[in-house]
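A.B. asks: Provided below are the primary sequence and the corresponding predicted coordinates.
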Amino acid sequence: MLGEVHSLENDFPEYKDTIYKLLAADTEFAANNKKYNELDSEIRKLELNNAPIDDEAMQQLKHDRATLKDALYQRLASA
């Protein structure tokens, strides 16, 4: 859905406590989470404004977000 928030807390509520612990204790996780949230926000704004960028650029943003999300999830699952 357009404009949907894909934060880790929303998508992985079962890891909420782990997310907060890692944000406090793991600077790499915190930095990647910040970058992920920034990408998600940028994508959401573009979607809500009828994506004023070309399809290839939008797909690259979504790919980058998915790659970060996968890495963050792997860290959550191994914590």
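C.D. replies: Done, it's in.
A.B. asks: switch to C-alpha atoms for all contacts and neighbour counts from now on
C.D. replies: OK.
A.B. asks: the closest residue to Ala30 other than its chain neighbours: neighbour count?
C.D. replies: Leaving out its chain neighbours, the residue that sits closest to Ala30 by Cα to Cα, 6 or more residues apart in numbering is Leu23, at 4.7 Å. When neighbours are counted by other Cα atoms under 10 Å, Leu23 registers 17.
A.B. asks: could you do the one 10 residues further on as well?
C.D. replies: With neighbours defined by other Cα under 10 Å, the count for Asn33 comes to 21.
A.B. asks: how close does it sit to Leu39?
C.D. replies: Distance of Asn33 to Leu39, computed by Cα to Cα, to the nearest Å: 10 Å.
A.B. asks: putting a second one here so we can go through both:
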Amino acid sequence: MSNTPHQLAEEFPEYVGKIRHLREVDGHFHRITEDYDVVNRAIHRAETNIEPADDFHMADMRKERMRLKDEIYGTLTRLETAEERP
């Protein structure tokens, strides 16, 4: 079992500035990053036995974190591609 925190800045170091900017100007992006942070902290607390969770709940939380991470990454890369177009 891993107990690495998985902070967005560590997951996407090349997008730290863009993440900060989008959190300020895009309400939906702000909400999904907040949701990611909440589920990520819950997973970390469960993995370190601060707030233990059963295997089914852990699996559900990890799936939700991955879904949110995919959505965040998709937003970041879509914007990057759009910015590169003339």
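C.D. replies: That came through, no problem. All values derive from a computational prediction rather than experimental measurement.
A.B. asks: isn't the residue nearest to Ala30 of structure 1 right next to Asp17, touching?
C.D. replies: No - at 10.0 Å, Leu23 of structure 1 does not count as touching Asp17 under the criterion of Cα atoms under 8 Å.
A.B. asks: where does the host helix or strand of the residue nearest to Ala30 of structure 1 end up in structure 2?
C.D. replies: Using DSSP states H and E, Leu23 of structure 1 sits in helix 16-25. Per TM-score structural alignment, the counterpart of helix 16-25 of structure 1 in structure 2 is residues 16-25.
A.B. asks: now the matching stretch on structure 1. Mean distance?
C.D. replies: For stretch 16-25 of structure 2, the mean deviation from structure 1 after alignment is 0.8 Å (mean Cα distance after the TM-score superposition for structure 1).
A.B. asks: mind listing what's buried in that stretch?
C.D. replies: 19, 22-23 (16 or more other Cα atoms under 10 Å).
A.B. asks: next: stretch 75-86 of structure 2.
C.D. replies: Buried residues in stretch 75-86 of structure 2 (16+ other Cα under 10 Å): Leu76.
A.B. asks: starting at the chain centroid, how far to it?
C.D. replies: The chain centroid and the centroid of stretch 75-86 of structure 2 are separated by 19 Å, computed with Cα atoms, centre = their mean, to the nearest Å.
A.B. asks: can you list the residues that contact that stretch?
C.D. replies: Here stretch 75-86 of structure 2 makes contact (Cα atoms under 8 Å, 6 or more residues apart in numbering) with 15, 18-19.
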